[in-house]
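Participant: Could you work out the structure for the sequence below:
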Amino acid sequence: MHYACDHIHLRSRDAMRAATFYVETFGAREVKRVGGDPVQRVVLDLGGLTVFIEQAPAETAPAGPTPCLGLEHVGLRVDDLDAAMADLEARGVPIRTGITERGPGLRIAFVEGPDGALIEVLERKTA
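Facilitator: Purely as a prediction, here's the structure:
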């Protein structure tokens, strides 16, 4: 049996605002919108990964960032972590943790996306 990643599914208080963040910040491409006004789901292509961003019903959306079981964070790989973090900071993206060395050839940092989503930005260097 072989498993392959098909998509990640995020739920947001404002799906359009969240989609705009991923497009403007990480270069995602909007593939389609589902539903009318308001949009029920936005589908993005984020570096080859399909991302569904679903509009959460107002009565079920939590009031603040709430940890959940399941998806803990999204990891996005870059060639130059220093440049990426400088760019994200200049854009006003909230930085959760600065750059940390996690072992030979691995450096990571975390930023915050819409609805408190945790996004890891990482650089892997091969020896």
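Participant: From here on, just use CA atoms for contacts and neighbour counts.
Facilitator: Will do.
Participant: got the contact list for the residue nearest to residue 116 when sequence neighbours are not counted?
Facilitator: Among residues not flanking residue 116 along the chain, residue 65 sits closest, at 4.8 Å (C-alpha to C-alpha, 6 or more residues apart in numbering). For residue 65, the contacting residues are 115-117, by C-alpha atoms under 8 Å, 6 or more residues apart in numbering.
Participant: and this one, so I can compare the two:
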Amino acid sequence: MPLLTAFHHVAIIASDYARSKAFYTEVLGLSVIAETCRAERDSWKLDLALPGGGQIELFTFPGAPPRATRPEAQGLRHLCFAVADLDAAVAELEAKGVPVEPVRVDRGTGARFTFFADPDGLPLELYET
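Facilitator: Next up is the predicted model:
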């Protein structure tokens, strides 16, 4: 039996809870599983459902430092979301005011992909499947 059975969640620390909540729910269309105010920590936690399983945990923490650099810093490089129609997804993001990089082609698979960023500059990828 394999040690790992599935992807469960990724955690993101946001600088502005309301702005990031709006981005992930209104721009990307993720649904809220639970929202918790952790008053003793002056912090919020938002659990978001990813299509097909898995979750994003969106946190705020007072005084959290910004990300050191864009994706080449050690640690998590980017989050990637599968889409059926990359052109439609890009058009929807751009219509909502989200800048999207030019579409590229994966040399290994021939699949098309692109990058954009969340409100804190976290690199996000769309990969056409």
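Participant: After superposition, what is the TM-score?
Facilitator: Once superposed, the chains reach a TM-score of 0.83 (TM-score structural alignment, normalised by the length of the first structure), with 120 aligned residues with a C-alpha RMSD of 1.9 Å.
Participant: picking up where we left off before, buried ones among the contacts of residue 65 of the first structure?
Facilitator: For these, a neighbour count by 16 or more other C-alpha atoms under 10 Å gives the buried set as 115, 117.
Participant: Return the member of the contacts of residue 65 of the first structure nearest to residue 81 of the first structure.
Facilitator: When the contacts of residue 65 of the first structure are ranked by distance to residue 81 of the first structure (C-alpha to C-alpha), residue 117 comes first, at 19.4 Å.
Participant: Does that closest one touch residue 75 like I think?
Facilitator: No. If you go by C-alpha atoms under 8 Å, residue 117 of the first structure and residue 75 don't touch, sitting 11.3 Å apart.
Participant: To which residue of the first structure is residue 10 of the second structure aligned?
Facilitator: The alignment partner of residue 10 of the second structure in the first structure, by TM-score structural alignment, is residue 8.
Participant: Its match contacts residue 50, correct?
Facilitator: Yes. With contact defined as C-alpha under 8 Å, residue 8 of the first structure counts as touching residue 50 (6.5 Å).
Participant: Comparing those two, which residue is more hemmed in?
Facilitator: More crowded of residue 8 of the first structure and residue 50, by other C-alpha atoms under 10 Å: residue 50, with 19 against 12.
Participant: Alignment lookup: the more buried one to the second structure.
Facilitator: Match for residue 50 of the first structure (TM-score structural alignment): residue 55.
Participant: Just give the nearest non-adjacent residue to the match of residue 10 of the second structure, would you?
Facilitator: Residue 8 of the first structure sits nearest to residue 51 (C-alpha to C-alpha, 6+ apart), 5.0 Å away.
Participant: distance from the longest helix seen in the first structure to the second structure after superposition?
Facilitator: Taking DSSP state H as the criterion, the first structure has its longest helix at helix 15-26. Taken against the second structure, helix 15-26 of the first structure registers an average deviation of 1.6 Å after superposition, with mean C-alpha distance after the TM-score superposition for the first structure.
Participant: Which residues does that helix contact?
Facilitator: Contacts of helix 15-26 of the first structure (C-alpha under 8 Å, 6+ apart): 12, 28-30, 39-42, 44, 46, 53-56, 88, 91, 113-115.
Participant: Now do the strands in the first structure.
Facilitator: 7-12, 29-34, 41-46, 49-55, 74-77, 95-103, 106-112, 118-124 (DSSP state E).
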